[in-house]
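Chemist: The amino acid sequence is not available; the structure is as follows:
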């Protein structure tokens, strides 16, 4: 209650001043009590009691923490999954995680309580947290890497969580919580790839490998920027979806194993300007063949079955190195991306394959592992 009254009366009032509430109408006091009572004292969250498989995920009850002076408490409505979540659960991710890790990096929710020093946010605001909570602008640093959600620090697969206020970004008003939960990692990674230091421009050719979350967002951002998109997949059905989303050329790499040569034909022997490279060592040689002289390969994953040099690809990503390893993005980029989303609401609307209830988080992980999806997989955390 003190926290809510402090927000209303101002941070400089003494503790004893809160005893004098004659400034309030009865409705004001009732509203404050109702708001406070709406925040439970305990909540459910998933954690990994051991590393080995996503099947090890377990539910536990935690105490809902009150926000510190510079923090906010968020009721999480939706969480989207990444390939990273799978490899963290199996122990294949090279960054050490804290014991009993709460997984998940991507969320959308509403602010339900605010620390006394927080400015610019209010109860009821709809927000997402950045992938690395302290990566505000510029290049990543060792310090910001130590604040990556669901990896270096506990994540978001929980009903309530506090976040530092500086890590939050308002979500576009036209998106649902489920749609907005897909933005912090997949969307921002694609945005950083194509609209980072060397922005895609109208008339460019963009090659996206596969139809997962980052690739689909890359397709959408490229189309919104006026580029021509070439999409690959092993599934004709998935390629039909890519076409509907704006891909001008589609290649089934099972039917056309030398897909790099097909890309060269499509571009009249010039090659593409940008590649969203998600396969890793198994696809990188062909991506290099498909790129134009001076083109840009954006390495964001290693989902191909060739795992002979997985560490090479992961180290490229973690170093954010060129041939450009993409380590998600900053709060500043997140805000810029949301302007693009709001300016092109239909072209860039997140493509969600399936939404699972909170109780079926393991099934959501299994569906992600099957690679049967197109776009994003979301877990609906809140029932209201």
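Modeler: Received it, and whenever you're ready, just let me know what you need. Because the structure is predicted, anything quoted here is derived from the model rather than measured. Numbering: from 1, shown residues only.
Chemist: C-alpha only now, for contacts and for neighbours.
Modeler: Noted.
Chemist: which of the residues in the host helix or strand of residue 5 are buried?
Modeler: Assigned by DSSP states H and E, residue 5 belongs to helix 2-9. Residues of helix 2-9 classed as buried: 3, 4, 5, 6, 7 (neighbour count, 16 or more other CA atoms under 10 Å).
Chemist: what do you get for stretch 295-311?
Modeler: 295, 296, 297, 298, 299, 300, 301, 302, 303, 310, 311.
Chemist: Likewise for stretch 142-158?
Modeler: 144-158.
Chemist: Then stretch 344-355?
Modeler: Of the residues in stretch 344-355, 345, 347, 348, 349, 350, 351, 352, 355 count as buried by neighbour count, 16+ other CA under 10 Å.
Chemist: so who does the third one touch?
Modeler: If a contact means CA atoms under 8 Å, 6 or more residues apart in numbering, then residue 348 has 217, 220, 221, 224, 341 as its contacts.
Chemist: Second structure for comparison follows:
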């Protein structure tokens, strides 16, 4: 079977196409899946560029979607022909988080889905949403589930709430879509008027270009009549967190899902305390969260926004496009 491996030292030039031995038939409790799509995430980019260290010869990509080709003894949840999508934490099935690293995450601590066939325990996958293409399903593993957990699991978003989404990457666009489905008002920020117009077409109620409005927290307070938003989907990290705290209402929720501006920085703890806000760090979610999200998707019919799709052997070009920041929504591999 064809696969992509990452040779060390990591770098896009060291993503190599190779032939691997077919993994064969599934054992007890396992399924054999023909992979047809991956989606690219900031985490994957960190792995392939060497910012996140992994083993020599690692198969990248945490998100994989495809079709069940055969099942092992004891598997009852899936049948041959089912469309399935991978999970980010294969052993976090339910309950609260138990991991603070990526040692079990495909494409990082273990081999991922940039390959044609995998044989894995059935619990590593869930059913894909009805009517989804494989590329659409692949967007859910990381980006979709992160947005779902930030709004639904950790914050119990309800109709009438106001949500601030930063930028127009995969998580932020999913958060915009989920929030609008649930009856929330959405404020979107970006440095691009073109991207803001696309966000508005998806339902964003208020738009802020943070290049023009550098004090975007003040703009949020103006929009909300001084109250602030109920939930901030915080992707920037240290350089944006201070403004997010100011933009969030007293007693509001800030979901820290990204650190695009750095891993370490100052936190205005006094203001966070005075405003009595919840600052929740999170990394994706559990298998149960994913199953619940897909039930919600099946009930509403919402579809992800795919910016572009590349063949597997053009994976380096796909990552270059992602790294350029020119995309709106998700970048995928389809094969």
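Modeler: On my side now, so go ahead. From a predicted model like this one, the values you see are computed outputs, not experimental measurements.
Chemist: Quantify their similarity with the TM-score.
Modeler: TM-score of the superposed chains, computed with TM-score structural alignment, normalised by the length of the second structure, equals 0.93; 324 aligned residues with a CA RMSD of 1.7 Å.
Chemist: Residue 27 of the first structure: which of the buried residues of helix 2-9 of the first structure is nearest?
Modeler: residue 5 (13.6 Å; CA to CA).
Chemist: if we can go back for a sec, just the closest of the buried residues of stretch 344-355 of the first structure to residue 162 of the first structure, please.
Modeler: Using CA to CA, residue 355 is the member of these that sits closest to residue 162 of the first structure, with 24.1 Å.
Chemist: so where in the second structure does stretch 151-168 of the first structure end up aligned?
Modeler: Mapped onto the second structure using TM-score structural alignment, stretch 151-168 of the first structure spans residues 108-125.
Chemist: dump the residue contacts of residue 235 of the second structure.
Modeler: 166, 256, 257, 258, 259, 260.
Chemist: Would you confirm that the fifth one contacts residue 241?
Modeler: No. Applying CA atoms under 8 Å as the test, residue 259 of the second structure and residue 241 come out as separate, 9.8 Å apart.
Chemist: so what's residue 231 of the second structure up against?
Modeler: Neighbours of residue 231 of the second structure in contact, by CA under 8 Å, 6+ apart: 151, 155, 161, 162, 163, 164, 248, 252, 253, 254, 255.
Chemist: Alignment lookup: it to the first structure.
Modeler: Counting by TM-score structural alignment, residue 231 of the second structure lines up with residue 274 in the first structure.
Chemist: any idea how far that match lies from residue 338 of the first structure?
Modeler: As judged by CA to CA, to the nearest Å, residue 274 of the first structure and residue 338 of the first structure stand 22 Å apart.
Chemist: for the contacts of residue 348 of the first structure, which one is nearest residue 163 of the first structure?
Modeler: For these, the nearest to residue 163 of the first structure is residue 341 (23.8 Å; CA to CA).
Chemist: Show me what the helix or strand where that closest one lies is packed up against.
Modeler: Assigned by DSSP H and E, residue 341 of the first structure belongs to helix 331-343. On a contact count with 3 or more CA pairs under 8 Å, 6 or more residues apart in numbering; DSSP states H and E, helix 331-343 of the first structure meets strand 168-170, helix 188-195.
Chemist: Out of the ones you listed, which gets nearest to residue 241 of the first structure?
Modeler: helix 188-195 (18.1 Å).
Chemist: Measure the mean distance from the closest one to the second structure post-superposition.
Modeler: Average distance, helix 188-195 of the first structure versus aligned residues of the second structure after superposition (mean CA distance after the TM-score superposition for the first structure): 0.2 Å.
Chemist: Tell me how far stretch 112-126 of the second structure lies from the chain's centre.
Modeler: Remark: stretch 112-126 of the second structure is offset 18 Å from the chain centroid, using CA atoms, centre = their mean, to the nearest Å.
Chemist: Just confirm residue 296 of the first structure is within a helix.
Modeler: No. Checked against DSSP: H, G, I helix; E, B strand; the rest coil, residue 296 of the first structure lies outside a helix; its state is strand.
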